[in-house]
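Trainee: Sequence first, then the predicted structure:
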Amino acid sequence: MPDRTILVTALHGAGWHPAAWRADPAVARDTTRLAHWRRVVVEQDRAGIDAVTLEDAFTAGPLDADGDLDTRTVVGRLDALLVASAVAPATRSVGLVPTVSVTHTEPFHVATGLQTLDHVSAGRAGWRIQVSPTTREAALFGRRSGGDPATLAAEAREVAEVVSRLWDSWDDDAIIRDVATGRFIDRDRIHDARFVGEHVSVHGASIVPRSPQGRPPVFALAHDDDAARLAVDTADVVLVTPGTSGPSGAVGGGGGVGAVRGVGAVGGVGLEARGALARVRHAEQAAGSATVRPVLADLAVLLGSSLAEAEDELAALDAASGSPYSGASDAAVLATTATGLVDRIADLRAIGYAGVRLRPLRTPADSTAIARQLVPALVTAGLRADPPSRPTVDLRTRLGIAPAVSRYAVPAQGVSS
């Protein structure tokens, strides 16, 4: 586990709360403007956030319980992978992790798109793997249904394997630029990523040279046992959605945490938080994996200058949307202060979490609060290093993940004297 807290911000439309756009109606227009996302991501970058994830789906917006577009929230979004590639040149150190579905997307396009992002960001690309189970998304591709969970998971495993093979298909030194022989590449250093599966198949190599990280780190959400097994099979970083602790949701001191979901507290954190982490570790053991993956807790947050202010603002958003967001969110919903959230993060770190992925309920209001209020508070608490003191490194290194060694790499031979 990294010796410091990993901090990731999850960016989604006008914010994760369906009524977030009502807090600032101008944001509803900005979500389809690249300049908006550049401003938001650059602020995270300057604050020293480790990575931002960019949500995406094939539908124009979130769906309601009936599978139709939820018109309470902002409809219309930009492609996450393209946004990440576009904002990369304006950033210096933040990891860029777009959500890219494996259900209706060709593995070749996934692989090359993410390789390109890794090149333009100089080694800061990641991939949040996601399946697309809804009938509405399937219909966009001429399919009648989204598929059963087991089939979707099997397809996801195959796509992840193909993408990994394509990423490895070029050796680091495949480009030789040999003027004497007129060869730009050494064909012996480019490999066939041949794979034939039940759902996908590929033949040949990537058309993009091996990127700075070799294989950008893969993130996956593990909200139940099946998802945990899929995450262990496909991902380098696992995201989980533990509940809040205590009947009142209060955690630690410093102003407390106003929480919407509550479960029994054990040692300062919820039983569900311990269980979510244990689920991933059990899946690793069952798979025979020697790798202990960083596990991040997903928390949906609204930050205020006081606990009362935060709770009032969340109540106003819930009233505007017609129902409490806690009933729809898979993650704990916390209305809190920066100091209160630091206490919550410290408790999660104490039981083995590598860090958190924070879902700002309002963007940019809460993403700005994360950058300007939470990060300094974490530094003061000793949970983060001061951003100016931290070197710029690739995303794998920043997350504490070992370098990616190509499956085609030939071990170096010793030199005898």
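Mentor: Happy to help now that I have it.
Trainee: Please count neighbours and contacts with C-alpha atoms only from this point.
Mentor: Will do.
Trainee: Look at the nearest residue to Leu54 once chain neighbours are set aside and give its secondary structure.
Mentor: Distances taken as CA to CA, 6 or more residues apart in numbering place Pro98 nearest to Leu54, at 4.7 Å, with adjacent residues excluded. Here Pro98 is recorded as strand under DSSP: H, G, I helix; E, B strand; the rest coil.
Trainee: Now for Pro98: which residues touch it?
Mentor: Pro98 makes contact with 53-56, 80-81, 84, 126-128 under the criterion CA atoms under 8 Å, 6 or more residues apart in numbering.
Trainee: residue contacts, Ile351?
Mentor: So Ile351 contacts Arg274 (CA under 8 Å, 6+ apart).
Trainee: Second structure follows, compare the two:
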Amino acid sequence: MSDRTILVTALQGAGWHPAAWRVAGSAARRLSSLGHWRDVVVEQDLLGVDAVTIEDSFTAGPVDARGDLDTRSVVGRLDALLVANAVAPATRALGLVPTVSVTHTEPFHVATGLQTLDHVSHGRAGWRVQVSPTPREAALFGRRPGGDEASVLFDEAREVAEVVSRLWDSWDDDAIIRDVTTGRFIDRDRIHNAEFEGSFVSVHGASIVPRSPQGRPPVFSLAHRADAAAFAVDVADVVLVTPGSAGREAQDLLDEVRHLEQVAGSDVRRPVLADLAVLIGSSVAEARDDLAALDAAAGTPYAVGTGSDTSVLATTIADLVELIGDLRGLGYAGVRLRPLRIPVDSTAIARQLVPALVTAGLRADVASRPTADLRTRLGLAPAVSRYVRTTAAQGVPA
């Protein structure tokens, strides 16, 4: 079996469980500090995790049945893209994948912000693309009514993703020539305008950021339902799905992604990651007791349909390794794990799960992991600019 099992840790506040902030040793007092994020991210980097995603939203936190902020949960968040840029210099090999919504954000800002991260991190940026469907989020911007149908939001998101990709390609790798003799800093012919007219987005011109180390940072998208899966196959390099186990459901979800790739006429088989929420204990009984205590503190179980859009596993390192091995056997490229408690479960992922996967032959030792760009680490092909392809097709040297 390949040792390139992809392992991604999904970071959110004090953890994904609404009551995680009440756990002894939680980071609740430091959630708005750069030190908290740097500590958690550096631990993942040093111990061999491939990437972290950083959650974000235009809401300050979960809402209750009345639509008001749920005061029993963590309320307040830092901007994920800015956090990723801030912690990047402290890391060496870790991919940094902030969540950036496209619903109320100009594609120009999405593109240039992620390009900046790719430069700052020397080619380790990624993007978890997300839509923002609620009226509460729309009200913050005042430009459009909220509550758009999902199909409309995904159609808009497709256009934004296309524009972002064009802006990323708008500078050739060698556009900056620094020709002192002629006094030209750039070759204007190597900068291309991203001309796009769509139903939702109209953009004309080039990015202000030179082409980034990866050209195009890899795009992650959550395919937790049919319309989201179709969108993910259209725009993403890495697809996240939410199986309940390594059984029939997991196989069906993977088969659906492959089917959608065929329907889209794509000859690329994207890495598919199983996206799971985990609470890790020294025994299953201990883990289940800890989860029950968190649920009691929150006043409701944290499970699919009640706060979570994926399976919540109270598990051990040994059982988690077995599950990941089974998923790999089905054809999954790896997993994204959402730690219910930070730093308790995020630390267990880095300090215990990584070496256990190495022992099981599911990953290479941390010393031999690739330190190249994130695309390489994920097993993705290099991003070739559309303008380079066009030039080559016309028989003109690129």
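Mentor: Alright, I've got the coordinates. Since this is a predicted model, take the numbers as computed values, not measurements.
Trainee: so of the contacts of Pro98 of the first structure, which ones are in strands?
Mentor: Those of those mapping onto strands are 53-54, 127-128, per DSSP state E.
Trainee: Take these and lay them out in a markdown table including distance to Val240 of the first structure and neighbour count.
Mentor: Shown next, in a markdown table, are these (distance: CA to CA, whole Å; neighbours: other CA atoms under 10 Å):
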| residue | distance to Val240 of the first structure | neighbour count |
| --- | --- | --- |
| Thr53 | 14 | 25 |
| Leu54 | 17 | 25 |
| Trp127 | 16 | 26 |
| Arg128 | 13 | 23 |
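Trainee: Let me know the closest of the residues you listed to Gly258 of the first structure.
Mentor: Of all those, Thr53 has the smallest distance to Gly258 of the first structure: 24.8 Å, by CA to CA.
Trainee: In this structure Leu152 of the first structure contacts Ala138, no?
Mentor: No: using CA atoms under 8 Å, Leu152 of the first structure is not in contact with Ala138, being 11.8 Å away.
Trainee: out of everything not next to it in sequence, what's closest to Leu353 of the second structure?
Mentor: Ile317 (5.9 Å).
Trainee: Then His119 of the first structure?
Mentor: If the residues on either side of it in the chain are set aside, His119 of the first structure comes closest to Ser211, at 5.6 Å by CA to CA, 6+ apart.
Trainee: can you confirm the one you found is in a helix?
Mentor: No: per three-state DSSP, Ser211 of the first structure lies outside any helix segment and is coil.
Trainee: got a list of what it touches?
Mentor: Ser211 of the first structure sits next to 115-116, 118-119, 123, 167 when contact means CA under 8 Å, 6+ apart.
Trainee: Swap in 10 Å and give it another go.
Mentor: Residues near Ser211 of the first structure by CA atoms under 10 Å, 6 or more residues apart in numbering: 112, 114-120, 122-123, 125, 167-168, 170-172.
Trainee: What of Pro107 of the second structure?
Mentor: With CA under 10 Å, 6+ apart, Pro107 of the second structure has these contacts: 101, 113, 157, 159-165, 167, 201-203.
Trainee: Gly183 of the second structure too?
Mentor: Applying CA under 10 Å, 6+ apart to Gly183 of the second structure gives the contacts Ile177.
Trainee: and what of Ala84 of the second structure?
Mentor: Residues near Ala84 of the second structure by CA under 10 Å, 6+ apart: 37-38, 41, 52-54, 95-99, 114, 117, 120-121, 125-126.
Trainee: same thing but 6 Å
Mentor: Neighbour list for Ala84 of the second structure: empty [criterion: CA atoms under 6 Å, 6 or more residues apart in numbering].
Trainee: cool, Val94 of the first structure as well?
Mentor: 45, 50-51.
Trainee: Relative to Glu161 of the first structure, how far out is it?
Mentor: Distance of Val94 of the first structure to Glu161 of the first structure, given as CA to CA, to the nearest Å: 26 Å.
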